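Student: For reference, the sequence and a predicted model appear below.
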Amino acid sequence: MPAGGGSQAAPDRPRVPDVDSTGWLAETRDSYDTVAADYVELVRDLLADAPHERAALALFAELVRAAGGGPVADVGCGPGRITAHLHGHGIDAFGIDLSPVMIEIARREHPHLRFEVGSMTNLALADASVAGVVAWYSLIHVPDDEVSSVFAHFRRVLRPGGPLLLSFHVGDESQLKTQGYGGHPMKVHVHRRRPARMAAWLRAAGFTVEAETVVSSPESKLGGILFARWHP
């Protein structure tokens, strides 16, 4: 789900990040807290029928190792399934999410991995502290005017040469989602974007886009995947 960043909290009581109680971050956090239990069941096995997305994640893991290895931030990790998948590829992955309930579930389902609460709009990670960043369909609720700031945070926390993997829904429209997983109420905007637009934002943030593709999978009827990295 969309989110990211934060500092380590006690395993049984994730810290709730300080966000504007009336803004889109608060609405996103509250919405995913509400649907978390149903969401985890709906997405649990999506990768099993998504060979192209599994291949993208395997390539990302290979690029992390080729760049020297190290910790990898799964930003907007939700219940931690992508974090765990990367761990299965031998990657030192940890998860970050805005929703405290999602983090509780992630810690329960993957007790051997590290999960933190926070916002991708203000990543509480040190400069050049991670070997890779993945944002797996977790930018879809971020407004257009916030994306560049998020990418600036990604660049700040990445080590030079570390890969960035993004996936997102492809399209031109934004829709308000008022009912979600399990029929629970939500209030989030779902933004669909063209790969060229995402690539342009990445380049403006100082990244080099190395590869892009679109896929159709259980995760997204039309999903975009971008690989990028930056060099000083």
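Tutor: Yep, that arrived. Quick caveat, the model's predicted, so the values are computed rather than measured. Residues are numbered from 1 along each chain as shown.
Student: all contacts plus neighbour counts: C-alpha atoms, from now on.
Tutor: Noted.
Student: which stretches of the chain form strands?
Tutor: Using DSSP state E, the strands of the chain run over 71-75, 92-97, 115-117, 132-136, 163-169, 174-179, 185-191, 208-215, 223-229.
Student: Distance from the chain centre to the fourth one, please.
Tutor: Which is strand 132-136. Distance of strand 132-136 from its chain centroid, counting by CA atoms, centre = their mean, to the nearest Å, is 6 Å.
Student: contact partners of it?
Tutor: Applying CA atoms under 8 Å, 6 or more residues apart in numbering, the set of residues contacting strand 132-136 from outside is 1, 64, 70-77, 82, 154, 158-159, 162-168.
Student: Put this next to the previous one:
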Amino acid sequence: MDPTNLIITSYNRTAQRYTDLYFHDQTDLPFVKKEFIARLPKNASVLDAGCGPGTFTQLFMGTNMRVTGIDLSDNMLTIARKNVPNATFLKMDISTLTFPNASFDGIIAAYSLIHILTRQVPKVLHGFHRILTPNGILCIIGQKGEADHWMDDPDVPSEKMFFNFFTKERLSSFLTKAGFSILALEEQRNTSSFAEAYIYAVAKK
């Protein structure tokens, strides 16, 4: 069963709570700034793929970079537009990107692949590869653990959520098969109870 519609419904219901929990969370910033943002050209065009409330979109404000955020949750997009008013936000599925080829110098997909079925991950990554400029940079943030599975949402226990967690080896394999070269690949322990660790990857087209 494709979990997309249930995921959208869940995030529409929990958008404000998710924002309250994570919009100011800086756990991932050291890696993102060092391994992703530092590799981008000064006037880069950046896509935040699965932007949620704009948690990562906001990192590019105050720079000369142009950032676009996409998401399927209307409520998340409404909040993102308020949080980051100078960015561009569009309703779009990361598995069916409609941007022209070579549209972006960088793409960050933070905690969005974790809601994609394993069989669809190659399609998503090939889509990212297509819309990146030559030598464009991709940043993926996910979590370590079991592949396709349903579980109680750790942030909203009354909600069931689909997760697709990774290992470093599994994520690296997906990226290389999609035509990317790995630049950085890290695992950091997670203090939460629902995933073993955070998985971070930066790759070049």
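Tutor: Yes, it's here. Keep in mind that what you see is a predicted model, and the values were worked out from it rather than measured.
Student: that older thread, quick one, which of the strands of the first structure is nearest to residue 125 of the first structure?
Tutor: Closest of the strands of the first structure to residue 125 of the first structure is strand 71-75, at 9.5 Å (criterion: CA to CA).
Student: which part of the second structure lines up with the closest one?
Tutor: Under TM-score structural alignment, strand 71-75 of the first structure corresponds to residues 45-49 of the second structure.
Student: mean distance, that stretch to its aligned residues in the first structure?
Tutor: Following the fit onto the first structure, the mean deviation recorded for stretch 45-49 of the second structure is 0.4 Å by mean CA distance after the TM-score superposition for the first structure.
Student: Show me what counts as buried in that stretch.
Tutor: Neighbour counts over stretch 45-49 of the second structure (16 or more other CA atoms under 10 Å) mark 45, 46, 47, 48, 49 as buried.
Student: sorry, back to before: could you identify which of the strands of the first structure is most buried?
Tutor: strand 115-117 (a mean of 30; mean count of other CA atoms under 10 Å).
Student: and stretch 109-126 of the first structure, how far out from the chain's middle?
Tutor: With CA atoms, centre = their mean, you get 10 Å for stretch 109-126 of the first structure.
Student: Where does it end up in the second structure?
Tutor: Alignment of stretch 109-126 of the first structure against the second structure: residues 83-100, by TM-score structural alignment.
Student: How far does that stretch stretch from one end to the other?
Tutor: Using CA to CA, to the nearest Å, one end of stretch 83-100 of the second structure lies 27 Å from the other.
Student: and if you look at stretch 104-120 of the second structure?
Tutor: Using CA to CA, the two ends of stretch 104-120 of the second structure sit 22 Å apart.
Student: gap between the residue of the second structure most remote from its centre and residue 7 of the second structure?
Tutor: No residue in the second structure sits farther from the centre than residue 158, which is 23.8 Å out by CA atoms, centre = their mean. Note on residue 158 of the second structure: its distance to residue 7 of the second structure, by CA to CA, is 13 Å.
Student: related to what we said a few turns ago, I'd like the strands of the first structure laid out as TSV, including distance to residue 23 of the first structure.
Tutor: TSV is the format used below for the strands of the first structure (distance: least, CA to CA, whole Å):
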stretch	distance to residue 23 of the first structure
strand 71-75	20
strand 92-97	17
strand 115-117	18
strand 132-136	21
strand 163-169	22
strand 174-179	14
strand 185-191	11
strand 208-215	31
strand 223-229	27
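Student: quick one, which of the ones you listed is nearest to residue 107 of the first structure?
Tutor: strand 115-117 (6.5 Å).
Student: quick revisit: how about residues contacting the match of strand 71-75 of the first structure?
Tutor: 56-57, 65-71, 94, 103-110, 112.
Student: likewise stretch 178-197 of the first structure?
Tutor: 24, 27-28, 31-32, 34-35, 38-39, 42, 140-143, 168-177, 212-213, 224-226.
Student: how about 7 Å then?
Tutor: When contacts are defined by CA atoms under 7 Å, 6 or more residues apart in numbering, stretch 178-197 of the first structure is touched by residues 27-28, 31, 34-35, 38-39, 140-141, 169-177, 224.
Student: okay, how far is it across it, tip to tip?
Tutor: 26 Å.
Student: quick one, helices of the first structure?
Tutor: Assigned by DSSP state H, the first structure shows helices spanning 24-43, 51-66, 81-88, 100-109, 144-157, 195-204.
Student: can you put the ones you listed in JSON lines and add distance to residue 219 of the first structure?
Tutor: As requested, the helices of the first structure are arranged in JSON lines below (distance: least, CA to CA, whole Å):
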{"stretch": "helix 24-43", "distance to residue 219 of the first structure": "8"}
{"stretch": "helix 51-66", "distance to residue 219 of the first structure": "9"}
{"stretch": "helix 81-88", "distance to residue 219 of the first structure": "12"}
{"stretch": "helix 100-109", "distance to residue 219 of the first structure": "18"}
{"stretch": "helix 144-157", "distance to residue 219 of the first structure": "21"}
{"stretch": "helix 195-204", "distance to residue 219 of the first structure": "17"}
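Student: Please identify the most buried of those.
Tutor: helix 100-109 (a mean of 22).
Student: and it, how far from the chain's centre?
Tutor: 15 Å.
Student: What of stretch 85-104 of the first structure?
Tutor: 9 Å.
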